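**Student:** Quick one, fold the following:
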Amino acid sequence: MTSTAPPGQTPVNERTSPSQAVGGPTPLEEYEASSSTRPPWLLTMTEVKLLGVAGVGFFLDAYDLFIINPVTTMLQYRLYGGNKLPPNLEGFVKAGANIGSVIGQFSFGYAADALGRKAVYGKELMLILLATVLTMTTPTGSLSPDNSLIYLGIFRILLGVGVGGDYPMSASVTSDRANLRKRGTLLAFIFSNQGWGSLIGSLVTIIVLLCYKHVMLDEGKVSKVDGVWRIIVGISLIPGFATLYQRLTMPESQRYKDAVQAEKNRDRDLEKEIRKLEKNQNVETQAMGAHAQPESEDSSSTDSPIGEEKRGEKETAAASADVPEEEQAPEVIATKKDKAHIGEFLAYFSEWRHAKILIGTSVCWFLLDIAFYGINLNQNVVLQQIHFDGSNETEPWTKLFRVSTGGIIITALGFVPGYYASIFFIEILGRKWIQIQGFLLAALFLGILAGRFTELGTVGFIVCFALLQFFFNFGANTTTYCYPAEVFPTRFRAFAHGISAAAGKAGAIISALAFNELSSSVGTPVVLWIFFGVCILGALFTLLLPEVKGRDPDLVYAQEIREDRIRRREMEGK
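**Tutor:** You can find the predicted model right below:
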């Protein structure tokens, strides 16, 4: 989008910085240019606390993703005498959390924009905790095997509602509090908790199995596996309860409170409003413990872990009279997020310039999750290729332990390193470049696996698969989460993020339900070739997206509003 602007001001487009919009450096940019040279990934203690609270949902998401594979294997011995689970019920149990996630992403995303972050944040974690407890109560001893799986799958759907709700909530809460220099890094840090969730899930499984080794292996009490999977599921309650209070008591961000005050402000001077917006953003920077003195972890020592937003409560109150939206300053409309109803959302995205971005974020996430979850929800195929599927083991405990060991190999080699590569390079390379190269390199390694599936040796397969996982995570798996939190204006951010995330989970559901059936009918290499094509499409759809490094979507939206008003006045003048 290129546009005209009043004399002395540069039009705001997707490549225009806030400084260009006002004809000179903003206070935030001046600070960022002159302050400490510490890289964005070196965090202050306040930021660490924020990320610890906001990241727990993604930790639990990945923890659940990992443990459902060994848990379903354990249920084979508890419910079916070691035989495989019915394919339809196994698919239901594995896809249950993703089905619930779609519901949670839509509902919590809309609620966060309509009601405010504070009113909603923490409720999704309460659902996760409740569903986890109910999952542990699965009455395997009193229900039939099939009904036990149905019971488990139903409460995994509820678990998914909470996990899905965490996507737009944590993304919006973090993006609202982040300055431009660190925004992508903070979001990537939050999402990296998926890597730790997978790693801890595999470690917990191994440790609990070791504790049960004597009773299961030496004494032959295989039924005790019922206790193993319940303990593994229940341990996820610890980080959830540890952060629940902080979520429920987190105040609104300073940006939110200023936006509500500004909604009643009659002052419509453009330059004054833009500078006020940027000044508020600078306040956020100081509140996050990143002031130019240089950055000190103790600079907000008087604040609560997430309560630094209270610094701005004594700002000058705006005029109390209500002002019609048509008469409000563009910057007011761009940043307010109370009562962003569905009609406003639809009006905004009815324009192609906005709709194409939502299509891009949603389709890219959808395509990514088809391949990513198709691989990671069906790791039995991978474990078989690296000889860690336990197929040669006769004892149930030995098989379970070997499967868990193979899982930790996969996680350690690809998951965690990929996430941290994104953290270190996201502010250097930008989101668009990382996403495109991630899709293309994932396609490359999927093509190698598909073409040489039966010829690769164990070492070759492990190396190729580890690189595939690395470029999933140093690529689209991270950036598809970051993009919606950075590209959409505050007013529509949470709901747009929820829609994008729900599209991703829809891809995960399709892949989880179809992978096994397709593999048995056409062969695993053909399925991998399908994933190859999906990744190529993902790289192409990324071209719909602007680069968001250093881009303030609220200023872009404010400029669009101002241009529309000028255009309407010119039309009326004619």
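**Student:** Please count neighbours and contacts with C-alpha atoms only from this point.
**Tutor:** Fine.
**Student:** Can you give me the neighbour number for Ala496?
**Tutor:** 28 (other CA atoms under 10 Å).
**Student:** what about the residue nearest to Ala412 when sequence neighbours are not counted, distance to Leu413?
**Tutor:** In space, Ala412 comes closest to Leu199 once its chain neighbours are excluded; the distance is 6.8 Å by CA to CA, 6 or more residues apart in numbering. Computed as CA to CA, to the nearest Å, the Leu199 to Leu413 distance reads 10 Å.
**Student:** tell me, what residue is most central in the chain?
**Tutor:** Tyr481 (4.3 Å; CA atoms, centre = their mean).
**Student:** In which helix or strand does that residue reside?
**Tutor:** Element membership of Tyr481, judged by DSSP states H and E, is helix 476-487.
**Student:** what distance separates that helix from the middle of the whole chain?
**Tutor:** 7 Å (CA atoms, centre = their mean, to the nearest Å).
**Student:** following that helix, which helix or strand comes up?
**Tutor:** On the C-terminal side of helix 476-487, the closest following helix or strand by DSSP H and E is helix 493-522.
**Student:** Also compute the angle for that following helix relative to helix 476-487, please.
**Tutor:** With axes from the mean of the first three to the mean of the last three CA atoms, to 10 degrees applied, the angle from helix 493-522 to helix 476-487 works out at 160 degrees.
**Student:** so what does helix 493-522 touch, helix or strand wise?
**Tutor:** Judged by 3 or more CA pairs under 8 Å, 6 or more residues apart in numbering; DSSP states H and E, helix 493-522 is in contact with helix 87-115, helix 145-177, helix 352-376, helix 476-487, helix 524-541.
**Student:** Before we compare anything, build this one as well:
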Amino acid sequence: MAHTHQLNILAALDRAKTRRYHLAAAAIAGTGFFAGAYNLYSVILVYMLLGRVYFADSARPGEPGMLPPDAAAALNGAVFCGMFVGQLAFGWLGDRIGRRRAYGLALALVAVCSAASGLSFGRTAKAVVATLCFFRFWLGVGAGGGYPLSAAIMAEYANRRKRGAFLAAVYAMQGMSILLSNAVAMVVAAAMPEADYVWRTILMAGAVPAALAFYLRMKLPETARYTALVAGDLRSAATDMSLVLCATIREQEIDASVRGVDDKWGLFSVQFLRSHGLHLLATSSAWFLLDVTYYSQNILQKDLLGKLGWVSHSPVVTMSAVEEVSRLARAQALIALCGAIPGYCLAITLIDVLGRRQLQVAGFLVMTLSMLTLAALYEHWTSHIAGFMALYSVAFFFANVGPNTTTFVAPAELFPARLRCTCHGIAAASGRAGVVLGAFGFFPKKGADGEYAAGIGTRNELFVLAGTNILGMLMTLFVPETRATSLEVLSKEVIYEAVDDAACN
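**Tutor:** So this is what the prediction gives:
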């Protein structure tokens, strides 16, 4: 541990007023995170068009072409596996070569593979899907890497008073990606009559924000915390801290701040297990349990919208593939505007006021009550699908306010700088495992008429989802509150003397 008897320069970073470099870091981290999310949330529209374009011949007379279940599973599995690998690999890489360099590699991968996805080729439908799977896997690797890297960059730049809001704002770009991906789809569908060009253009548009974030990243230096605490380059750290603090920092001051930091033990050591083992288990478990519930509804969205009349239930009769995509994009954009984005905005507002743990517990609690209500009144909802979707939307609104945001924030704050990206990557990869279970473990059951029974899942599945939310709430109790506390204190790297915040203003 480092015990200093002067104003610690690392603490000064936590107490600094919000300045241009804070906003620049938020913009760059947010743009990169947006680029990865765009490619994930535009896929439901792409899959619909792939079925119409390449599998129309295999459909029964009078029915539209649909992407076969095995092809959809392969495409989803490719990107999920890629994200799992990317979260672990780039998490480790961010702690080895630096956040800035690793983030550049991840963004370059997203940009290249977004463009390449739109150029997927093949003589047969299966060949096109196979090529797309290849590019989607590597796209997932880059997008997965954005989770630990964008979180670590923002956490290490932000001051402690607004750190939660900055991190939540980065994650809120996920909501903006849903909105913009559907806006792009509507514009492209209006401009292009050919369905094969539409899905390719939607995917290739994802390269634009990734390339922009890559360019902007070159203008941002490595985080001063990584440079000082991990790389040990005190001269560069002093220069970087001077920019953030708008004051002249000498190398000797940095040396006084980091002298004596215990940096010998690693992830698989007894010391880590004693200090942070429970934290890693709790953050990873909560993220896993949240994503089981959160992503269980994605595969049901189109059918719910069809039952509400927002999109056609028989598109082959009433509209073309491009028109159906346009209508579905409008419906999803409306859902994002009414649910996802307000939820993220409320999280940004409350996270540094109420704290991470209270928001996470409250979110899991509302989700639990919503699922139990839906399950208890299951027979009633079969004939009132609008009420079902309204209550289901309440659950996911509070998920965005609470655990869907806080599970991203907490792992970026609890662990030492030398292991921050690695541990965040492990927690995020655990969440990705929950995504797989939620997306593939709760498929709606079809009856003999080909319709989904009761519109969504079964009563037992809703009870199971309520149970996962209860477990998530329990695991949250083992996650320490991180609000307004210095990163080095939370990670037990440095102990600061009590210093009045006004000393750095």
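**Student:** Fetch the TM-score of the aligned pair.
**Tutor:** Taking TM-score structural alignment, normalised by the length of structure 2 as the basis, the two superposed chains have a TM-score of 0.84; 476 aligned residues with a CA RMSD of 3.5 Å.
**Student:** my guess is the residue nearest to Ala412 of structure 1 meets Ile410, correct?
**Tutor:** No - between Leu199 of structure 1 and Ile410 there is no contact under CA atoms under 8 Å: 9.2 Å.
**Student:** how about a markdown table for the helices and strands packed on helix 493-522 of structure 1, with distance to Val233 of structure 1 added?
**Tutor:** Formatted as a markdown table, these follow (distance: least, CA to CA, whole Å):
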| stretch | distance to Val233 of structure 1 |
| --- | --- |
| helix 87-115 | 14 |
| helix 145-177 | 11 |
| helix 352-376 | 18 |
| helix 476-487 | 25 |
| helix 524-541 | 30 |
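**Student:** among those, which is nearest Ile436 of structure 1?
**Tutor:** helix 524-541 (4.8 Å; CA to CA).
**Student:** Beyond the closest one, next helix or strand please.
**Tutor:** Following helix 524-541 of structure 1 toward the C-terminus (DSSP H and E): helix 553-573.
**Student:** Would you mark the buried spots in that next one?
**Tutor:** 553-563 (16 or more other CA atoms under 10 Å).
**Student:** what residue of structure 1 matches up with Gly145 of structure 2?
**Tutor:** By TM-score structural alignment, Gly145 of structure 2 lines up with Gly165 in structure 1.
**Student:** can you check Ala484 of structure 2 too?
**Tutor:** Matched by TM-score structural alignment, Ala484 of structure 2 corresponds to Gly550 in structure 1.
**Student:** Please verify my assumption that its match contacts Leu180.
**Tutor:** Yes - between Gly550 of structure 1 and Leu180 there is a contact under CA under 8 Å: 5.4 Å.
**Student:** So what's the residue count around whichever residue in structure 1 pairs up with Leu414 of structure 2?
**Tutor:** If you follow Leu414 of structure 2 across to structure 1 using TM-score structural alignment, you land on Val487. The burial count assigned to Val487 of structure 1 is 26, neighbours taken as other CA under 10 Å.
**Student:** how close does Val487 of structure 1 get to Pro417 of structure 1?
**Tutor:** Taking CA to CA, one finds Val487 of structure 1 at 26 Å from Pro417 of structure 1.
**Student:** what's the closest non-adjacent residue to Ala476 of structure 1?
**Tutor:** Gln435 (4.6 Å).
**Student:** count of neighbours near the one you found?
**Tutor:** Gln435 of structure 1 has 27 nearby residues by other CA under 10 Å.
**Student:** Aligned counterpart of it in structure 2, please.
**Tutor:** Using TM-score structural alignment, the equivalent of Gln435 of structure 1 in structure 2 is Gln360.
**Student:** swap in Ile128 of structure 1?
**Tutor:** So, by TM-score structural alignment, Ile128 of structure 1 is matched to Val110.
**Student:** what's the answer for Ile274 of structure 1, then?
**Tutor:** Per TM-score structural alignment, there is no equivalent position to Ile274 of structure 1 in structure 2.
**Student:** follow-up on the earlier one: residues touching the helix holding Tyr481 of structure 1, excluding its own?
**Tutor:** 168, 171-172, 175, 183-184, 187-188, 191-192, 358, 361, 364-365, 368-369, 372, 419, 422, 431-432, 434-436, 438-439, 472, 493-494, 496-497, 500-501, 546, 548, 551-553 (CA atoms under 8 Å, 6 or more residues apart in numbering).
**Student:** Give me the mean deviation of that helix from structure 2.
**Tutor:** Aligned to structure 2 and superposed, helix 476-487 of structure 1 gives a mean residue distance of 0.5 Å (mean CA distance after the TM-score superposition for structure 1).
**Student:** what's near enough to touch the residue lying closest to Asn282 of structure 1 once chain neighbours are set aside?
**Tutor:** Nearest non-adjacent residue to Asn282 of structure 1, counting by CA to CA, 6+ apart: Leu28, 5.1 Å away. Going by CA under 8 Å, 6+ apart, Leu28 of structure 1 touches 278-279, 281-282, 285.
**Student:** switch to 7 Å and redo it
**Tutor:** 278, 281-282 (CA atoms under 7 Å, 6 or more residues apart in numbering).
**Student:** name the element it belongs to?
**Tutor:** helix 27-34.
**Student:** Tell me what angle whichever helix or strand comes after that helix forms with helix 145-177.
**Tutor:** Helices and strands here follow DSSP H and E; after helix 27-34 of structure 1, the next one along the chain is helix 45-54. With the same axes, to 10 degrees defining the directions, helix 45-54 of structure 1 sits at 150 degrees from helix 145-177.
**Student:** Distance from helix 45-54 of structure 1 to the middle of the chain?
**Tutor:** Distance of helix 45-54 of structure 1 from the chain centroid (CA atoms, centre = their mean) equals 16 Å.
**Student:** Next one: the alignment partner in structure 2 of the residue nearest to Ala412 of structure 1 relative to Ala2 of structure 2, how far apart?
**Tutor:** Taking TM-score structural alignment for the superposition, Leu199 of structure 1 sits opposite Leu179 in structure 2. As judged by CA to CA, Leu179 of structure 2 and Ala2 of structure 2 stand 46 Å apart.
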